[in-house]
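Enquirer: got a predicted structure plus its sequence, pasted below:
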Amino acid sequence: MMLGDLGAEVIKVEHPKGGDDTRAWGPPFAENQDHADTTAGESAYFLCVNRNKKSVTVNMKSKGGRELLHDLVRQSDVLVENYLPGKLASMGMGYEELSKINPRLVYASITGYGQDGPYADRPGYDVIIEAEAGLMHITGEPDGVPVKVGVAITDLTTGLYAKGAILAALIQRGMTGKGQHIDCSLLESQVASLANIASNYLVGGREAKRMGTAHPSIVPYQVFPTKDSFMMIGAGNDGQFAKFCQRVGLQDLVDDARFKTNADRVQHRQELIQLIEDELTQQGTQYWLDQLQGAGFPFAPINNIAQTFDHPQIKARGLVHEVDHPRAGKIKMVGPPTKFSGFKPSVRLPPPTLGAHTNEVLETVLGYDKQHIESLRSDGAIGK
């Protein structure tokens, strides 16, 4: 999707029967009440990441299907796949074979554990890797059980790493004329995303623990209760801490020897947090938001999803796009988040219905005539 947002023509290859599993992941489903098709519901899960793609249905187990995909590879810059290592090679679609067909091909494999090693043949899922790669261990309240992040963050992080690797490989291909195989795993992407937590262990031998919303190295830097809800306060240095204290009526803490520096505040974390909570719970969140406005340090309410999309900055930046879907009618989606001065990413195509572009791609991209296409269809190489 991210490559499609940047202007790439993306062809999504799906199995003729059912297609992408996430098409059935619901509710909720987007439905056009005025549409005559009673099967018009589209999974919100599928809709969120499949814009700017064309759907082609291919049975890779058939001879005609494999030949079709080989023809497509000849004209493609990038192939992205997430099969278990060796699975596509057994079907004539591995990197070694396809690189002979198109030496310029950038072939990106995304797996749970990588292409080799003792765990290579294990299937990988976001929540499994969150558990296995340390993220779940550090997520949750100090006295609570490990919990997963609210979205599939390991999947998303791995996608971002893969996108960067693909773009880098395309730049290198521009210099060498040759493509290459990219090996991207959920496990390694998640470990890399441990960031300072990983460094604390590797450099200092410090084992991490769950801290709720608190920061292991900065105080105060966490969610605090107010009289009616919660809010996030981030005072990342001594100057910001002083400004915070002045705005909430805790000026005496600035000169308290226990809290003079960040190191002091980390050492006396529990005492300071209790003093701040005692003060903030005297008033509601909106009162404190007004008090802290323009204070020169970061703070925020804890918004729900409705409040997030009603946020004035989100509206001003035009992040939500509305597109016409052929079966679900008008749907809203989160658009490309990055702005460019010389280029505007856009939602050119709505998420496709299953196989919607099979004929178009076979005719315009591969140059197949109608007779050839119907022959493939009758042989079961492509969907109906």
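Expert: Looks like it came in fine.
Enquirer: when you work out contacts or count neighbours from here on, use the C-alpha atoms and nothing else.
Expert: OK.
Enquirer: residues touching Val10, list them.
Expert: 1, 3-4, 52-54 (Cα atoms under 8 Å, 6 or more residues apart in numbering).
Enquirer: what's the spacing between the most centrally placed residue in the chain and Ile182?
Expert: By Cα atoms, centre = their mean, the mean C-alpha position of the chain lies nearest to Leu156, the distance being 2.5 Å. Distance, Leu156 to Ile182, using Cα to Cα, to the nearest Å: 17 Å.
Enquirer: same check on Tyr113?
Expert: Tyr113 is 13 Å from Ile182, by Cα to Cα.
Enquirer: ok, these two, which is more surrounded?
Expert: Of the pair Tyr113 and Ile182, Tyr113 is the one with more neighbours under other Cα atoms under 10 Å, namely 25 against 18.
Enquirer: wasn't Arg265 part of a helix?
Expert: Yes - the assignment for Arg265 is a helix, going by DSSP: H, G, I helix; E, B strand; the rest coil.
Enquirer: grab the nearest non-local neighbour of it.
Expert: Phe259 (4.7 Å; Cα to Cα, 6 or more residues apart in numbering).
Enquirer: for that neighbour, list the residues it contacts.
Expert: 253, 265, 268, 272.
Enquirer: again, but for Asp183
Expert: So Asp183 contacts 108-111, 114-115 (Cα under 8 Å, 6+ apart).
Enquirer: thinking again about what came up before, take the contacts of Phe259 and keep only those in helices.
Expert: 265, 272 (DSSP state H).
Enquirer: off-centre distance for the lengthiest helix in the chain?
Expert: Assignment by DSSP H gives helix 153-176 as the longest helix of the chain. In terms of Cα atoms, centre = their mean, to the nearest Å, the centre of helix 153-176 is set 14 Å apart from its chain centre.
Enquirer: want to compare, so here's the second one:
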Amino acid sequence: MSFIPGSLHGLRVVDLSRVLGGPYCTQILADHGAEVIKIEPPNGDETRTWGPPFDGDTAAYFQGVNRNKLGAVLDLSQPADRERLLALLDSADVLVENFKIGTLERWGLGYEATLAPRFPRLVHCRISGFGADGPLGALPGYDAAIQALTGLMSVNGETGGAPLRVGVPVVDLVTGLNAALGIMLALRERDTSGRGQFVESTLFDCALSILHPHSTNYFYSGKEPQRSGNAHPNITPYDMFHTGSTDIFLAVGNNAQFATLCRVIAAPELADDARYADNKLRSQHRRELREALEARFAAWDGAQLADTLIRQGVPCAPVLGLGAALAHPHTAHRAMRVEIAAEHNPGRTYSGIASPIKLGRTPATYRSAPPALGEHTAQVFGAAEDPSCSR
């Protein structure tokens, strides 16, 4: 199969970010053809140590968000390495960083004073906890703390139970997604103006942005949302249910779906019950409806029931573990698993989740495993680079 350049082929991205939001953003760009140069400090991105599990000496956490990148090392506290960075930015389209705010300015690399005048076409994307100013400006932000601060934890958990952190670092991930989107918006505008600009994506803003429907419910009711476990605050039945075997998640969004559900489980009396005539009434009688449904579901195998319902147009799925989800035939059909031979680590194979962004003519490609620390320093800065700066 011949190589198909990605949609971002020819774009050069200098990635100074570490941990999750920034690397997740730049992996999106790299998967779609951008040349991403990941610059790490001499001790490396700290997530290289965030294990177990480890792939050799590198934690799986790092491996998950750093494929398709060239890896180089610079010590930006040193003037000579700051000059090397500036030389690299001469040919770059995008700079992504998540330093503590004020760090680049202290090094003489601030956007307004240095980068924008010297590189007018550069798109500079900064990922931070709270932005540079305001009551929380320049303070450090971490996913779980932002979940707590912005109300995400308050709506997550069992009815009557304590607030819970969402089980994946959703704030970091959505901040990375918004950073990638912001970069593409800025690049699109650059096509017209010829000028780069500053792009900002903060954990705080992004966490607030994903509070739907709780935020809009609050705007229109003035009432604090209550934790409802797996149940939806606005829709019924929309919850996890027990069956004769595997639990299922049922998501009935309209009256037609409810009628189909009742037909499939041979419960016409529920479809005819005035208490369940529409979503508003079903929501008022959640407990009774749940008991009636689970009494019917007890005779069913959960996986069979879920498959029958979804094929009849009722959104439903068995509640699977991660291993089962990754082994699902549709995961394979959608090509959502990636394996790459690790060139720097013979005998080892990189495994990861593929890009969910599917382009018809210029699909994502998976060209290289995550780099070893400083693996491409000489390649990035030239073979004649001072050996003391190559790793």
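Expert: Right, received. Where do you want to start? From a predicted model like this one, the values you see are computed outputs, not experimental measurements.
Enquirer: which of the contacts of Val10 of structure 1 sits closest to Ala208 of structure 1?
Expert: Met1 (34.3 Å; Cα to Cα).
Enquirer: just give me the neighbour total for that closest one.
Expert: Neighbours of Met1 of structure 1 using other Cα under 10 Å come to 19.
Enquirer: in contact with it, which residues?
Expert: 10, 49-53.
Enquirer: switch to 6 Å and redo it
Expert: Counting by Cα atoms under 6 Å, 6 or more residues apart in numbering, Met1 of structure 1 touches Val49.
Enquirer: can you pull the contacts of the nearest residue to Gly114 of structure 1 once chain neighbours are set aside?
Expert: In space, Gly114 of structure 1 comes closest to Ser185 once its chain neighbours are excluded; the distance is 4.9 Å by Cα to Cα, 6+ apart. By Cα under 6 Å, 6+ apart, Ser185 of structure 1 lies in contact with 110-114.
Enquirer: Ser185 of structure 1 -> structure 2?
Expert: Alignment note (TM-score structural alignment): Ser185 of structure 1 maps to Thr202 of structure 2.
Enquirer: hmm, back to that, for the residue nearest to Gly114 of structure 1, give its distance to Ile138 of structure 1.
Expert: Ser185 of structure 1 is 21 Å from Ile138 of structure 1, by Cα to Cα.
Enquirer: name the nearest residue to Cys206 of structure 2, ignoring sequence neighbours.
Expert: Nearest to Cys206 of structure 2 is Thr175, by Cα to Cα, 6+ apart, at 5.7 Å.
Enquirer: corresponding residue for the one you found in structure 1?
Expert: Using TM-score structural alignment, Thr175 of structure 2 sits opposite Thr158 in structure 1.
Enquirer: quick revisit: by how much does the longest helix of structure 1 deviate from structure 2 on average?
Expert: When structure 2 is overlaid, helix 153-176 of structure 1 sits 0.6 Å from its aligned residues on average, using mean Cα distance after the TM-score superposition for structure 1.
Enquirer: just to check, the match of Thr175 of structure 2 is in contact with Ser189?
Expert: Yes - contact criterion Cα atoms under 6 Å: Thr158 of structure 1 and Ser189 qualify, at 5.4 Å.
Enquirer: quick check: the residue nearest to Cys206 of structure 2 vs Ala342 of structure 2, distance?
Expert: 29 Å.
Enquirer: these two: who's more crowded?
Expert: Thr175 (29 against 17).
Enquirer: so what's that one up against?
Expert: With contact taken as Cα under 6 Å, 6+ apart, Thr175 of structure 2 is in contact with 21, 203, 206.
Enquirer: how about the strands in structure 2?
Expert: Using DSSP state E, the strands of structure 2 run over 12-15, 35-40, 54-55, 58-59, 69-73, 94-97, 123-128, 198-202, 238-241, 248-251, 316-318, 337-341, 349-353.
Enquirer: quick one, which of those strands gets closest to Glu385 of structure 2.
Expert: strand 69-73 (12.0 Å).
Enquirer: in structure 1, what residues pair with the closest one?
Expert: Matched against structure 1 by TM-score structural alignment, strand 69-73 of structure 2 falls on residues 53-57.
Enquirer: the counterpart of Gly117 of structure 1 in structure 2: how many residues sit nearby?
Expert: For Gly117 of structure 1, the aligned position in structure 2 is occupied by Gly134, per TM-score structural alignment. The tally of other residues near Gly134 of structure 2 (other Cα under 10 Å) stands at 8.
Enquirer: residues touching the counterpart of His311 of structure 1 in structure 2, list them.
Expert: The equivalent of His311 of structure 1 in structure 2 is His328 (alignment by TM-score structural alignment). By Cα under 6 Å, 6+ apart, His328 of structure 2 lies in contact with nothing.
Enquirer: residues near the closest residue to Lys17 of structure 1 other than its chain neighbours, how many?
Expert: Nearest non-adjacent residue to Lys17 of structure 1, counting by Cα to Cα, 6+ apart: Gly383, 7.6 Å away. Neighbour count for Gly383 of structure 1, taken as other Cα under 10 Å: 21.
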